[in-house]
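Participant: just a sequence and a predicted model for now, questions to come.
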Amino acid sequence: MQPAISISGVSKTYASGFSALKDINLDIRHGEIFALLGPNGAGKTTLISIVCGIVNRSSGTVMVDGHDIGRDYRAARALIGLVPQELTVESFETVWAALSYSRGLFGKAPNPALIEQILKDLSLWDKRDAKIITLSGGMKRRVMIGKALAHEPKILFLDEPTAGVDVELRQDMWAMVRSLRESGVTIILTTHYIEEAEEMADRVGVINRGEIVLVEDKDELMRKLGRKQLRMELRKKLDTVPPSLAGYGLELSPDGDTLTYTYDHQSDRPGVASLLRDLEAADIAFRDLDTENSSLEEIFVNLVRKAS
């Protein structure tokens, strides 16, 4: 099956000489949630804008479900819903009119039942006749999402969709995103709330200084690059770590009560099973064990630091 989006050799250089994107190659699979992460100015919004036809690429090709965005722009754009980072809504329109107008822009016949369902999913139904100027920032952002969904796109771009949205409404939005994915919609999101990407994404791409640093299944990324810690609360205090355990790089707490073992998939240190055997041989017993895995945020920060 061809990808939902195929980006090949895409670069963007502005007249000033600044290279915002450098030879981007990326395929987005049908029906996945793909999180594109990167620091401010990394090129995330530029890449999204090129795929959506808002910014012209300097080189390369972009295919949307087999449609070239240059040669077959209308067909490609009709498949895409975009929730931009900036709020761009007509202040004096009503919520209902804004969604209905967006649907009409794509040549879709009126569908009041669909608009009603979208507004209910976004907790906006009671605001359907309100002018957008009267809404809070979080509600305006939900209107933006509704406008993007009004023409029933097969691919949805969410560029910082929950910025300024409170925690409860953020959870409602992600429940809707999950249901969209279950219905077959492909979702590409950028977010500064990395815990959202950790919870939602199937795959993660990291972009930095206009270049793709890494693309990986989220679970595999966390397995390969995630750091793990094993903390052992000891039955008897230690003054120092015995020489027989020196190869593990164990850290002894100042009070001598706890040993901490840090390891990861790429480490050449022995495994936990080997450590437990050597602890027993050294006559070191523990009363409790606690493990901790690094978060996607820690992995992201380390990747960007290495790439900078």
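Facilitator: Arrived safely.

Participant: only C-alpha atoms from now on, for both contacts and neighbour counts.
Facilitator: Will do.

Participant: residue 261: which element?
Facilitator: Assigned by DSSP states H and E, residue 261 belongs to strand 258-264.

Participant: again, but for residue 229
Facilitator: strand 227-234.

Participant: got the residue ranges for the helices in the stretch 1-150 of the chain?
Facilitator: Using DSSP state H, counting those that start in this stretch, the helices of the stretch 1-150 of the chain run over 44-51, 73-78, 95-105, 112-121, 137-149.

Participant: let me know which of those is the nearest to residue 270.
Facilitator: Closest approach to residue 270 among the helices of the stretch 1-150 of the chain is made by helix 44-51 (39.1 Å; Cα to Cα).

Participant: which strands and helices sit next to that closest one?
Facilitator: Applying 3 or more Cα pairs under 8 Å, 6 or more residues apart in numbering; DSSP states H and E, one finds that helix 44-51 contacts strand 19-28.

Participant: give me the buried positions along the strand it packs on.
Facilitator: By neighbour count on 16 or more other Cα atoms under 10 Å, the buried set for strand 19-28 is 19-26, 28.

Participant: here comes the other one, which I'd like you to weigh against the first:
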Amino acid sequence: MPTPRQSDGQPSSATLSAAISAVGLRKSYGDKTVLDGIDLRIPAGSVFALLGPNGAGKTTAVKILSTLIGADAGTLHVGGHDLATDPQAVRAAIGVTGQFSAVDNLITGEENMLLMADLHHLPKQEGRLAAAELLERFDLTEAAKKPASTYSGGMKRRLDLAMTLVGNPRIIFLDEPTTGLDPRSRHTMWGIIRGLVSGGVTVFLTTQYLEEADELADRIAVLNDGRIAAEGTADELKRLIPGGHIRLRFTDPAAYKSAASALREVTTDDEALALQIRSDGSQRKLRSILDRLDSEGIEADELTVHTPDLDDVFFALTGPADIPNKTKENVR
């Protein structure tokens, strides 16, 4: 996924207009290559999810793009600023919520917020106003005067994200933000993230929950062995994996036999009176099957479309039986 560059070697306007862009990002620790020349381009106001097995380099990518550690190579821009020449401007434009909470358990939720306001050098009154608004927005007003040590895991995670937003960043890095949360708290966090994006914030998300990426991300990249194995929308990635099919079930044996004769390359199930046709789940494939049945005057009693999910994609791309590189490139 090459990023456009001008003839003089400078990043093009397309690169600079992206909220986050990386070309040839590399990072090694000793003789271990963690990131092996990855390219990313993330539009403003979108959610980008980076998936990969433990140790794939997801957190390393977040740390580099948020200026916490340096890259070995690569042209990197965040918020239109060059990480190599203007890291301070990058820090002013971003917020980071890491895997481990930044909440101080010894002080109250409100005091945590005010501490962040001081770190952002906000005037006292402005800091108090920002803290109060965010505590209300994250449904923490009632608990604001209580020590953070008394908060549940979900409350601490909401407070952590609220603290990240004190400086009003337009780009947020969320490194596995819902790890360890119960399903209700996770869904609450999803709603908060969606609200941020609807307000124009760009979110770079790493997660171990494939359902989370499916729910939230506009685009998803799968990182494996230091490289981007595939990138695309959730639907594009699912269509890479074989196993998708359309299933037709009949109650009339005659209709079942007629459909089996009319359709090509079907798998039959005589006992269930069902037909299975390989499909990528596209509208075109479904329409062609229905048109064929209509032309023969055949009507199925039940039609279901089965497509691989992100679990299938993840295991196929990060396991030993990878899909062909040529196929992967088609969705980049």
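Facilitator: Sure thing, it's come through. Since this is a predicted model, take the numbers as computed values, not measurements.

Participant: excluding chain neighbours, what is closest to residue 186 of the second structure?
Facilitator: Excluding the flanking residues, the one nearest residue 186 of the second structure by Cα to Cα, 6 or more residues apart in numbering is residue 178, at 5.8 Å.

Participant: mean shift of whatever helix or strand comes next after the strand holding residue 261 of the first structure relative to the second structure?
Facilitator: The helix or strand immediately downstream of strand 258-264 of the first structure is helix 272-281, counting by DSSP H and E. In this overlay with the second structure, the average offset of helix 272-281 of the first structure from its partner residues is 6.0 Å by mean Cα distance after the TM-score superposition for the first structure.

Participant: the helix or strand following helix 272-281 of the first structure maps to which residues in the second structure?
Facilitator: On the C-terminal side of helix 272-281 of the first structure, the nearest following helix or strand under DSSP H and E is strand 286-293. Under TM-score structural alignment, strand 286-293 of the first structure corresponds to residues 300-307 of the second structure.

Participant: the matching stretch: how far from the chain's middle?
Facilitator: 29 Å (Cα atoms, centre = their mean, to the nearest Å).

Participant: stretch 169-176 of the first structure now?
Facilitator: 15 Å.

Participant: do stretch 255-270 of the second structure as well
Facilitator: For stretch 255-270 of the second structure, the distance to the chain centre is 40 Å (Cα atoms, centre = their mean).

Participant: name the surrounding residues that touch it.
Facilitator: 249-250, 273-278, 289, 292-293, 296, 298-300 (Cα atoms under 8 Å, 6 or more residues apart in numbering).

Participant: please produce CSV containing the helices of the stretch 1-150 of the first structure, extended by mean neighbour count and distance to residue 220 of the first structure.
Facilitator: Output for these, formatted as CSV (neighbours: other Cα atoms under 10 Å; distance: least, Cα to Cα, whole Å):
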stretch, mean neighbour count, distance to residue 220 of the first structure
helix 44-51, 21, 22
helix 73-78, 18, 31
helix 95-105, 20, 39
helix 112-121, 16, 32
helix 137-149, 23, 30
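
Participant: can you redo those as TSV with distance to residue 270 of the first structure?
Facilitator: Shown next, in TSV, are the helices of the stretch 1-150 of the first structure (distance: least, Cα to Cα, whole Å):
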stretch	distance to residue 270 of the first structure
helix 44-51	39
helix 73-78	52
helix 95-105	58
helix 112-121	50
helix 137-149	49
